[in-house]
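# Pasting the sequence and the predicted coordinates here, then a few questions.
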Amino acid sequence: MLRQYAPDNNPIVTSEDQHTVTDLKHETESEADNSATETNEISYSITQLSQEFNISSRAIRFYEDKGLLNPDRSKYRRAYSKRDRVRLMLILRGKRVGFSLDESRELFDIYDSGTDEATQLQHWFKLLQKHEDRLEQNKRDIEELLVEVKNAKSHCQEFIKTAATE
């Protein structure tokens, strides 16, 4: 299934994209469980994933180089599993909301560690808190910059008025 895109090149969010954090966690776990038990596992080529998510093949290889994706290789071809596809989707969603690749890796590591759900959710909560704190700081910084821009505009207007009367 190809993803649809709005004119601003952002994916159109469908009802199937509306997952809670817990839903995403369970989806990732079930995909990982399925990949371990299926003998005829569905695989995706780099071209299929790049088209579905509207990103370059190079971006996918970059995520692979960073250790976030782990495709099977046969000769010169990469075969991405359902688990890789879910991870790519989560990386891109995280990126849209401002998570770093290290934060995505941190989440993957926690889920892969097999720790209990309460521990995973506590870690997720801490990560969200850090992200919220960073966004609040960015908001304060932007508000300060806006005050400076407004002051500069005001000075410009005064200068223009003074220059026009001379």
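Ah, there it is. None of the values given here were measured: they were computed from a predicted structure. Residues are numbered from 1 along each chain as shown.

# switch to C-alpha atoms for all contacts and neighbour counts from now on
Fine.

# Give the burial count for residue 55, as a bare number.
13 (other Cα atoms under 10 Å).

# So it: helix, strand or coil?
coil (DSSP: H, G, I helix; E, B strand; the rest coil).

# Same question for stretch 32-49: list its buried residues.
32, 35, 43-44, 46, 49 (16 or more other Cα atoms under 10 Å).

# How many residues are close by residue 84?
23.

# For the buried residues of stretch 32-49, which two are the farthest from each other?
Using Cα to Cα, the buried residues of stretch 32-49 span at most 19.2 Å, a distance reached by 32 and 46.

# give me the element residue 155 is part of.
helix 117-165 (DSSP states H and E).

# give the contact list for residue 27.
Going by Cα atoms under 8 Å, 6 or more residues apart in numbering, residue 27 touches residue 86.

# and the gap between it and residue 137?
Separation of residue 27 from residue 137 (Cα to Cα, to the nearest Å): 32 Å.

# again, but for residue 115
Taking Cα to Cα, one finds residue 115 at 32 Å from residue 137.

# Pasting the second one now:
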Amino acid sequence: MTKDTMTIRQMCDTFGVTARTLRFYESKELLSPLRDGQRRLFTRRDRARLKLILRGKRFGFPLEEIRQLLDLYDVGDQQQTQYRETIDRARAHLAELRAHREDLDEAIADLDQQINWGARMLATMKRKDAAE
């Protein structure tokens, strides 16, 4: 191990993920650590990719889409294709998230109305029972 590589334990501690998660990402070809016998050694590139993977997951991107975007790094045009494609997909995803938020806002408003209606009905019933 050198100062430029990290063990699986160091990666777990640094990024707050499990060893199983790292092995899963490796199996999906999202990460490609070096091998020293049975030990995995993660390079700076792996660390950068993991940061992007975790960010993509937080934003709700599927792993396959994250992998496709990461693979564009190697196109050879100084990452222009990767940036362009990432921006396009991010804009589309943001539009979807905003639409979901609008749907959620409507559902929340409807549920609030139903709760208020139910509370009023219950209060009316209690007043009727008390009056009898």
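Perfect, thanks for sending it. Quantities reported herein were computed from a predicted structural model and do not represent experimental measurements.

# And the TM-score between these chains?
Between these two chains, after superposing, the TM-score reads 0.84 (TM-score structural alignment, normalised by the length of the second structure); 127 aligned residues with a Cα RMSD of 1.9 Å.

# picking up where we left off before, ok, average deviation of the helix holding residue 155 of the first structure from the second structure?
Taken over the aligned residues, the distance from helix 117-165 of the first structure to the second structure averages 1.5 Å (mean Cα distance after the TM-score superposition for the first structure).

# counting contacts, what elements does that helix pack onto?
helix 101-112 (3 or more Cα pairs under 8 Å, 6 or more residues apart in numbering; DSSP states H and E).

# so how far is the helix it packs on off the chain centroid?
12 Å (Cα atoms, centre = their mean, to the nearest Å).

# what's the mean distance for that helix versus the second structure?
With mean Cα distance after the TM-score superposition for the first structure, helix 101-112 of the first structure averages 1.5 Å from its match.

# In the second structure, what stretch matches that helix?
The aligned range for helix 101-112 of the first structure in the second structure is 63-74, by TM-score structural alignment.

# Show me which of the buried residues of stretch 32-49 of the first structure is closest to residue 89 of the first structure.
Distances from residue 89 of the first structure to the buried residues of stretch 32-49 of the first structure, taken by Cα to Cα, are shortest for residue 49, at 9.6 Å.

# Trace the closest one over to the second structure, please.
Residue 49 of the first structure maps onto residue 11 in the second structure, by TM-score structural alignment.

# what's the distance between that match and residue 33 of the second structure?
11 Å.

# joint contacts of those two?
Joint contacts of residue 11 of the second structure and residue 33 (Cα under 8 Å, 6+ apart) are residue 42.

# For residue 61 of the first structure, state which of the buried residues of stretch 32-49 of the first structure is nearest.
Taking these together and measuring to residue 61 of the first structure by Cα to Cα, the closest member is residue 46, at 8.4 Å.

# so what's residue 5 of the second structure closest to, chain neighbours aside?
residue 43 (4.6 Å; Cα to Cα, 6 or more residues apart in numbering).

# Surely residue 34 of the second structure and residue 44 touch.
No: in this structure residue 34 of the second structure lies outside contact range of residue 44 using Cα atoms under 8 Å: 11.2 Å.

# Show me what the residue nearest to residue 5 of the second structure lines up with in the first structure.
Aligned partner of residue 43 of the second structure by TM-score structural alignment: residue 81.

# ditto for residue 22 of the second structure
Under TM-score structural alignment, residue 22 of the second structure pairs with residue 60 in the first structure.

# residues in contact with its match?
So residue 60 of the first structure contacts 46, 50, 88 (Cα under 8 Å, 6+ apart).

# The helix or strand where the second one lies - contacts with which helices or strands?
Taking DSSP H and E as the criterion, the element that holds residue 50 of the first structure is helix 46-53. Helices and strands touching helix 46-53 of the first structure, as assessed by 3+ Cα pairs under 8 Å, 6+ apart, comprise helix 57-65.

# Run through who's touching whichever helix or strand comes after the helix it packs on.
Downstream of helix 57-65 of the first structure, the first helix or strand assigned by DSSP H and E is strand 72-74. With Cα under 8 Å, 6+ apart as the test, strand 72-74 of the first structure has contacts from 78-81.

# what do you get for stretch 86-106 of the second structure?
61, 69.

# what's it aligned against in the first structure?
The aligned range for stretch 86-106 of the second structure is 124-144, by TM-score structural alignment.

# list the buried ones in that stretch?
So, applying 16+ other Cα under 10 Å, buried residues of stretch 124-144 of the first structure: 124, 127, 131.
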